[in-house]
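Colleague: Need the 3D shape of this:
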Amino acid sequence: MKWTDTQDIAIALTDTHPEVDPQYVRFTDLHRWITELEGFDDAPDRSNEKILEAIQAAWISEAEY
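Modeller: Coordinates of the predicted model:
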């Protein structure tokens, strides 16, 4: 997975952190959790606030199901 794979990352975060309400996740934690995901293979410094916001929004949507 790369930073641009927002939907795949959101699904993986839902599976990895089912007890977490994604609305209240700090970007520092979100960034760390993403880089720790199995299958994530991108440079940690390639993310930015816009990417993290998109991933968080996808995670919120995914968690609603």
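Colleague: Going by C-alpha atoms from here, please, whenever you check contacts or count neighbours.
Modeller: Will do.
Colleague: ok, I34 to Y24 distance?
Modeller: 16 Å (Cα to Cα, to the nearest Å).
Colleague: Would you do the same for the sequence below? I want to compare the two.
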Amino acid sequence: MALKWIDSREIAIALIEKYPDINPLKVRFTDLYEWILLLDEFNDDLQHCNERILEAIQACWIEEMD
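Modeller: As a prediction, this is how the structure comes out:
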């Protein structure tokens, strides 16, 4: 399954699996962006990302960690 920018929860889950020891509250958006691009499942236009999307992914990551 290819992940798109709109797949916030699925991206967050993939990040948890890849970076289990990372606290999402301490991740800079520049790092978050790069880490998403490194996910094997990610396949979307790089230009479609913005701060709002990264905030949504980070919020899902925080929720999933609880």
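Colleague: more crowded one of I34 and Y24 of the first structure?
Modeller: Using other Cα atoms under 10 Å as the criterion, I34 of the first structure and Y24 rank with I34 on top: 23 against 9.
Colleague: The more buried one touches L13, doesn't it?
Modeller: Yes: using Cα atoms under 8 Å, I34 of the first structure is in contact with L13, at 7.4 Å.
Colleague: could you pull out the helices for the second structure?
Modeller: Along the second structure, the segments classed as helices by DSSP state H run 8-18, 29-38, 51-65.
Colleague: What are the buried residues along the last one?
Modeller: So the one you mean is helix 51-65 of the second structure. Judged by neighbour count using 16 or more other Cα atoms under 10 Å, the buried positions of helix 51-65 of the second structure are I53, L54, A56, I57, Q58, A59, C60, W61.
Colleague: Not counting sequence-adjacent ones, nearest residue to the residue mapped onto the second one from the first structure?
Modeller: Looking back up the chat, that one is L54 of the second structure. Aligned counterpart of L54 of the second structure in the first structure: L52 (TM-score structural alignment). In space, and not counting its chain neighbours, L52 of the first structure is closest to F27: 6.8 Å by Cα to Cα, 6 or more residues apart in numbering.
Colleague: No further queries at this time; thank you.
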